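> requesting a structural model of the entry that follows:
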Amino acid sequence: MVASTHGTLLEPVQHRGREALDRLGFPTRSQEPWRFTNLSRLKAVGELPVIEADPLSDLPDVPQSGLRLLIGSGADSLEGVELPDGINALNLDQLKLALGSTLHRCGCSNDWPVELNHASSRQVLALRISGKVPPLELVIGASGQGLLSTRVLLLLEEKAELDLLQVFRADSGAAHSHLCEVVLGQESRLQHGVLSLGDGSGSLLTTLATQQEPRSQYELTTVFQGWSFGRVEPRVLQLDGQAKTSIKGLAVTTEDQQLAIHSGMRFDGPEGELDQLQKSLASGRSHAIFNGSIQVPRAAQRTNAAQLSRNLLLSTKARIDTKPELEIIADDVRCAHGATVSQLQEDELFYLRSRGITETEATSLLLRGYCQEVINQLPVQAERWRPLEQVQKELSR
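Sure, this is the predicted structure:
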């Protein structure tokens, strides 16, 4: 078995990452992608020492029909693990060819958060998937005053099928930097869930870069809550069209937290499909941000794309900024986008209260239904992490 630690390969990547950070300089508010960002919190993340993850406790039972891997500790994630048929570790030569390719194709290889990860990552978990395999759960946890940098690369061969759940945990002010690259071969399918559970004091910077070949299906569902500061960047590229992409997201901010979702979708061929829904809930003095970009060049005729940003303000002091973007060059397309920012509907609250339900219970029921639409799209193994209860606990703080 090939180890998931590739120190020799990553040393030049770290060197180039440090040089790139010096060349890029620190982001400023004059740069559009960083206009709303709390730069003091971003700077604090960049100045943290790099740490390794402590062994995690209080985890749900290992899935009976799947595989769990722990990422980020000094130990090799694959040490002592017997991989099921259809899941194989990439060797060094294969990794040299594949690492960073999807980031480059998605146009984010030189972004500041990506270069921060390049400069600090010491390990990469790189797997090849063939056929239909058991569910895979990747758990990444950190605690203490430091930055945990992790990296994952997944290659799905033609007609491969995988249910993947990534779980992020953090406490005591720890910060995450994470890169995930995914390559979907023709007619492959990936159900990708990201469940991100902080204690309200940590930070999270993550880029999820995915490239799809024709007739592949990518279903991404993200749930983020409990982060003092976070920036999440899903980037998807349909290489030659005729692929399907579904992106569902839920972001929850409370107290004085800030969480930004910056998604990018590009169609480089005809007859591609996208169904995107991003939901945000902001309470206290928190700030939720969504920027969703869709690019449809001339080659992407007969594209069918829909993007909707739905947001709930739960406090008069909370703030939500949402900015859908469409760049369409092709002339035979169906593209739609919309954005709403609202509060809980008084008539719905009145209806529930008129039937003997207290205001607190009525609010909880409405928020539960609002969140459940996205949470229900997570891979089935996410149920063991009780995501809905975690979100409701966060909103009641």
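
> could you use CA atoms for every contact and neighbour count after this?
Noted.

> wait, doesn't residue 55 sit right on residue 73?
Yes: between residue 55 and residue 73 there is a contact under Cα atoms under 8 Å: 7.2 Å.

> ok, the two, which is more surrounded?
Counted by other Cα atoms under 10 Å, residue 55 and residue 73 do not tie: residue 73 has more neighbours, with 19 against 14.

> what secondary structure does that one sit in?
coil (DSSP: H, G, I helix; E, B strand; the rest coil).

> might you report the residue contacts of it?
Contacts for residue 73 were tallied using Cα atoms under 8 Å, 6 or more residues apart in numbering; they are 52, 53, 54, 55.

> same thing with residue 341?
Here residue 341 is in contact with 310, 311, 312, 313, 320 (criterion: Cα under 8 Å, 6+ apart).

> going toward the C-terminus from the host helix or strand of the third one, what's the next helix or strand?
In this structure, residue 312 is located in strand 304-313 according to DSSP states H and E. The first helix or strand that comes after strand 304-313 along the chain, using DSSP H and E, is strand 319-328.

> tell me where the stretch 101-250 of the chain has helices.
Secondary structure of the stretch 101-250 of the chain by DSSP state H, counting those that start in this stretch: the helices cover 101-105, 112-120.

> deepest-packed of the ones you listed, please.
helix 112-120 (a mean of 23; mean count of other Cα atoms under 10 Å).

> show me what that one is packed up against.
Helices and strands touching helix 112-120, by 3 or more Cα pairs under 8 Å, 6 or more residues apart in numbering; DSSP states H and E, are helix 7-24, strand 147-156, strand 175-184, strand 203-212.

> this one next, for a side-by-side:
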Amino acid sequence: MAASLAAPSGPATAWLTPWLAQLPPPAGDLAAVQQRGRRALAEQPLPGGRDEAWRFTDLSLLAKLPLDPATAAEPLPALPPEQPEVLRLQLDGVSDPLAGLSLPAGLTPLNASELAQGLGHTLAATGCQHHWPVELNHATAGRVLALRVASRARVRLELVSSQPAALLPLRLLLVLEEKAELELSQLLLAEQPGLTSLVLEAHLARSARLEHGLVALGMPQAALLGQIAVEQEPESAVALTAVTAGWGLARLEPRLSQVDGQAHSTLRGLQLVDGRQIADTHSHVHFGGPEGQLDQLHKAVAAGQGRSVFNGAVRVPRAAQRTNAAQLSRNLLLSDRARIDTKPELEIVADDVKCAHGATVSSLQTEELFYLQSRGIDADQAAGLLKRAFCEEVLRQLPAPARACCPPERLQLDLP
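Model (predicted):
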């Protein structure tokens, strides 16, 4: 008989039970999902140091944040102009982002039966449907943006969100039909204390292509918990690029499953921490068949007393012969009080594969600084240029609308 999950207890989780009790009653299209999520949160313990996947992630900040669900849209700050042929939508967790809009050709909302069939399917397929951040989103999200990209259509979409002094739960479901193409730029902003919870599911049919660029810019009194789950059918391609900076706590979990192999996955990540900030990325890629490809690069810049965590898991079972996977973690340590924990991880059962992984941690090189200073560039500018160059390898992979929202000065790359 399976053992039952222990209920949350102890000072670290004392806030959770009263918070669940004061949530408004489940309502709307996601009422059943909300009910299941709240039940799950009440039954399973808050992740902590005894859980290997969470042992470096301190969730104590959550107890200090305003976590009432958002009830009104937050005004957006000034943003770069919309780019041609890009549809910009505001996601606020409250209003319908599609109200009054004419969608571009090839992009349609999922109907109720399609939503019921598809919601949660990719979370289950990638093994994260019961992860604590997912259940938190389930318990609170009242809306879902569910879209289909038609076969052979090419769509460019930009999603922007500004977190109020509250909990902002965002839920997305994307279905890409055969040979469909979607360029998705996503901007998450937090200029007030609170929590942004993101759950994104995407299913790619044969030969479909998804390019997703996520830029998340926060503040030390704000937290981000993000889950990105992607299913890939053969000959599909996905490119995920994520940039996080400024959050007191930021945790992203991209999980990809190549259902029958013969697909291509590209992962790019950049996290910047300073002060006492924590940025944590846990990625997981599973190859369900032969001839799959993975190209993954994760970078981090840690200053002050910031902490960067990266755990990249790649699973290559016996069925995944002729897999070609490369994973690299490169990190820049700018303070002797900052910390970087990195663990690229390969689990290979197949015997005909090309798989490699590696990790490096370094500081700004004295020789490079000296070279720039010898050309008349002062020390602070030289350090800024080297940091920009280090980050540029990831930043240049963002779709144009996402990149326009994170110029170097906004990422504080000019600071020593």
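
> can you give me the strands in the stretch 151-300 of structure 1?
161-171, 175-184, 189-198, 203-212, 217-225, 229-238, 244-253, 258-267, 273-282, 287-296 (DSSP state E, counting those that start in this stretch).

> between those, which one is nearest to residue 113 of structure 1?
strand 203-212 (6.6 Å; Cα to Cα).

> so what does the closest one touch, helix or strand wise?
helix 101-105, helix 112-120, strand 175-184, strand 229-238.

> 6 Å instead?
Using 3 or more Cα pairs under 6 Å, 6 or more residues apart in numbering; DSSP states H and E as the contact test, the elements touching strand 203-212 of structure 1 are strand 175-184, strand 229-238.

> need the ones you listed in TSV with distance to residue 373 of structure 1 and mean neighbour count, can you?
Conversion of those to TSV gives the following (distance: least, Cα to Cα, whole Å; neighbours: other Cα atoms under 10 Å):
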stretch	distance to residue 373 of structure 1	mean neighbour count
strand 175-184	25	25
strand 229-238	20	23
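
> dump these to CSV, plus distance to residue 276 of structure 1.
Formatted as CSV, those follow (distance: least, Cα to Cα, whole Å):
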stretch, distance to residue 276 of structure 1
strand 175-184, 19
strand 229-238, 12
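
> which stretch among those strands comes nearest residue 380 of structure 1?
strand 175-184 (20.4 Å).

> who touches the closest one?
The contact list for strand 175-184 of structure 1 (Cα atoms under 6 Å, 6 or more residues apart in numbering) reads 117, 147-156, 202-212.

> ok, now stretch 352-368 of structure 1?
By Cα under 6 Å, 6+ apart, stretch 352-368 of structure 1 touches no other residue.

> how far out from the middle of the chain is that stretch?
Relative to the chain's own centre, stretch 352-368 of structure 1 is displaced by 31 Å; criterion: Cα atoms, centre = their mean, to the nearest Å.

> what range in structure 2 matches that stretch?
The counterpart of stretch 352-368 of structure 1 in structure 2, using TM-score structural alignment, spans residues 372-388.

> what of stretch 171-182 of structure 1?
Going by TM-score structural alignment: stretch 171-182 of structure 1 matches residues 191-202.

> surely residue 172 of structure 1 meets residue 144?
Yes: using Cα atoms under 6 Å, residue 172 of structure 1 makes contact with residue 144 at a distance of 5.0 Å.

> okay, residue 367 of structure 1 and residue 23 of structure 1: tell me how far apart.
Residue 367 of structure 1 is 45 Å from residue 23 of structure 1, where distance means Cα to Cα, to the nearest Å.

> higher neighbour count, the two?
The neighbour comparison of residue 367 of structure 1 against residue 23 (other Cα under 10 Å) goes to residue 367, with 17 against 9.

> am I right that the more buried one sits in a helix?
Yes: the assignment for residue 367 of structure 1 is a helix, going by three-state DSSP.

> so what's residue 103 of structure 1 closest to, chain neighbours aside?
Excluding the flanking residues, the one nearest residue 103 of structure 1 by Cα to Cα, 6 or more residues apart in numbering is residue 109, at 4.8 Å.

> residue in structure 2 paired with the one you found?
In structure 2, the residue paired with residue 109 of structure 1 is residue 129, using TM-score structural alignment.

> so who does residue 169 of structure 2 touch?
Going by Cα under 6 Å, 6+ apart, residue 169 of structure 2 touches 93, 137, 141, 197.

> surely residue 233 of structure 1 meets residue 263?
Yes: the pair residue 233 of structure 1 and residue 263 qualifies as a contact (Cα under 6 Å) at a distance of 5.3 Å.

> quick check: residue 389 of structure 2 vs residue 414 of structure 2, distance?
11 Å.

> ah, wrong one, I meant residue 401 of structure 2
Counting by Cα to Cα - residue 401 of structure 2 and residue 414 of structure 2 are separated by 22 Å.

> cool, residue 327 of structure 2 as well?
Using Cα to Cα, residue 327 of structure 2 is found at 28 Å from residue 414 of structure 2.

> which one's more surrounded, the two?
Between residue 327 of structure 2 and residue 414, counted using other Cα under 10 Å, the more crowded position is residue 327 (22 against 17).

> the more buried one -> structure 1?
That one, residue 327 of structure 2, aligns with residue 307 by TM-score structural alignment.

> for its match, give me its contacts.
Residue 307 of structure 1 sits in contact with 276, 277, 337, where contact means Cα under 6 Å, 6+ apart.

> and these, which of them are buried?
Buried members of the contacts of residue 307 of structure 1, scored by 16 or more other Cα atoms under 10 Å, are 276, 277, 337.

> neighbours of residue 213 of structure 1, how many?
Residues near residue 213 of structure 1, counting by other Cα under 10 Å, number 22.

> in a markdown table, list the strands of the stretch 151-300 of structure 1 along with distance to residue 30 of structure 1.
Shown next, in a markdown table, are the strands of the stretch 151-300 of structure 1 (distance: least, Cα to Cα, whole Å):
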| stretch | distance to residue 30 of structure 1 |
| --- | --- |
| strand 161-171 | 31 |
| strand 175-184 | 24 |
| strand 189-198 | 29 |
| strand 203-212 | 20 |
| strand 217-225 | 27 |
| strand 229-238 | 18 |
| strand 244-253 | 25 |
| strand 258-267 | 17 |
| strand 273-282 | 25 |
| strand 287-296 | 16 |
